[in-house]
Every structure is written in C-alpha cells, then in structure tokens.
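Chemist: Below are the sequence and a predicted model; questions follow.
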Amino acid sequence: MSKFLISFAEGAMKIPEEEIPGVVEAAHAVVEKARAADAWLLGGGLMHHELATVVHPDGTIAEGPDPERHSHLAGFGVVDVESLEDALEWAATFAAACRCVLEVREFVPEPNL
C-alpha cells in the first residue's frame, strides 16, 4: 500500500456562498466512502494562512504566514491505496464533490523499521 496526499490550494474553490453547504455534504460523503473502503487515513480543511504560526530551524516562532511561501494549502486528504491509479480515482471523486482542481502526490515510502 502507498500513501497519497490529495490537496487543494487556497482560492481553488470558486463556489458561490449559498452552494458551500452542498459541497461540504458531497465531500463528507466521499470521505465516508473512502472510510468504508479502508482507504481514508485523515484530512480536512485548514484555517486561512494568515492564522498560521511559523517555526524556524533555530526555534524562533513567528505569528503569521511564511513570507517566502507563494501558495497556501487550504485542504487535504490522505489515502492509503494500492496504486497511483487508485489515488487518482479517489482524487477524481473528491474533485467532483469539491468542484475544484486537486493535486495528488505520493508520500516518500517509509523504511521498514
């Protein structure tokens, strides 16, 4: 099995305010299907990037977003599936429910410890 991140950036969802509850309901339905298929690991939407806290390598903590970053993650899901093709099928289902473009990336395999 391989783990894949299915994600979207802030601004990707261009949905009229009145349609958001339906999109949320559709996305939750896909999550439930993924759970039933034992593919879903975790996921969710993220608060706006302006509410982020940045931790530097020296331990310094700064309130607010990383000024070096040009795009910000808005939401994600992690699935554990057999193949990239399986991950892409889940992503297509989520993209239809969320009405936005999604990016799919495989996690680096973990060494057997």
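Modeler: Yep, that arrived. Numbers count the residues shown, from 1 in each chain.
Chemist: Please make it C-alpha for all contacts and neighbour counts, starting now.
Modeler: Will do.
Chemist: Tell me which residues are up against stretch 102-113.
Modeler: 2-8, 84, 87-88, 91, 95 (C-alpha atoms under 8 Å, 6 or more residues apart in numbering).
Chemist: Any of those buried? List them.
Modeler: The neighbour count (16 or more other C-alpha atoms under 10 Å) marks 2-8, 87-88, 91, 95 as buried among the contacts of stretch 102-113.
Chemist: Hmm, Ser2 and Val78 touching each other?
Modeler: No - look at Val78 against Ser2 with C-alpha atoms under 8 Å: they stay out of range, at 10.2 Å.
Chemist: alright, now check it against this:
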Amino acid sequence: MTKYLISFPSAAMQVPANEMEAVSEDSHAAIRQAKEAGVYVFGGGIDESVPPVLVSADGTTAQGGYPWAPPINGGFAVFEVPTREEAIAWAARLARACRCDQELRVFGFDPES
C-alpha cells in the first residue's frame, strides 16, 4: 500500500467564525471514519505559535526555516491506501469537512522506513 499526504496551507481556511465549530466536528468525524477504515496513519496541524528552527549537520541551530522557502503551515494527514483513487476519495472527504481544497502527494517508497 502507498502512503499519501493530504494537506492544506493555513491561508486556504477561509471559513467564517460561526462555521468553525461545524468544521471541527466534520473534520474530526472524517478522521474517525479513516481510523475505523484502517487507513489513517497520523495527522495534525502545524503549531504556528512555535517558530521553526533550522538545524545543521553539526547541531547548530538558527531561528526560522529555510529563508528561501515558503513557510510550512496548515493541516495535514497521512493515509495509507491501496490506490490513488481511494486517496483522492479521502482527500475529497477532508475537503468537504474542512471547507477547503486539499493537496494530495505520494510518499516515495523507502524499504528502510
């Protein structure tokens, strides 16, 4: 089976404040369904109140991520399903629940992971 990353950046969540409770309930329901189906690996949201730290090979650190890269934020989930079509179906469920489009990416297979 293949692992898929389903994600969205924070800016994609253009939801009125009065709908946020419903979004939370619906997204949690979709994740519960994925867990019941045995396809959910893990997920969550990036804690944007904690800035990233760039760690070098020698262990030194610098505040912030790569200065030339866009920031990583928003929410994500990793699913493991047998087909791309099934991954697309789960991404559509999450898009409905979160009220925003989801990006779907494939993890490359690494036998050591």
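Modeler: Sure, I can see it. Just so it is clear, the structure is predicted and the values come from calculations on it, not from any experiment.
Chemist: Just give the TM-score of the two.
Modeler: Here the TM-score for the pair of chains, by TM-score structural alignment, normalised by the length of the first structure, is 0.89; 113 aligned residues with a C-alpha RMSD of 1.9 Å.
Chemist: Quick check: next helix or strand after the lengthiest helix in the second structure?
Modeler: In the second structure, with assignment by DSSP state H, the single longest helix is helix 20-37. Counting by DSSP states H and E, the element after helix 20-37 of the second structure in chain order, helix or strand, is strand 40-45.
Chemist: Have a look at how far, on average, that next one is from the first structure.
Modeler: Comparison of strand 40-45 of the second structure with the first structure after fitting gives an average deviation of 0.6 Å (mean C-alpha distance after the TM-score superposition for the first structure).
Chemist: how about that strand, aligned to which bit of the first structure?
Modeler: Taken onto the first structure by TM-score structural alignment, strand 40-45 of the second structure occupies residues 40-45 there.
Chemist: May I ask which helix or strand encompasses Arg105 of the second structure?
Modeler: For Arg105 of the second structure, the element it lies in under DSSP H and E is strand 103-106.
Chemist: Buried residues, that strand. List them.
Modeler: Going by neighbour count (16+ other C-alpha under 10 Å), the buried part of strand 103-106 of the second structure is 103-104.
Chemist: What's the separation between the nearest residue to Ile88 of the second structure once chain neighbours are set aside and Ala57 of the second structure?
Modeler: Counting by C-alpha to C-alpha, 6 or more residues apart in numbering, Ile88 of the second structure lies nearest to Leu104, which is 7.3 Å off, once chain neighbours are set aside. Between Leu104 of the second structure and Ala57 of the second structure the computed distance is 30 Å (C-alpha to C-alpha, to the nearest Å).
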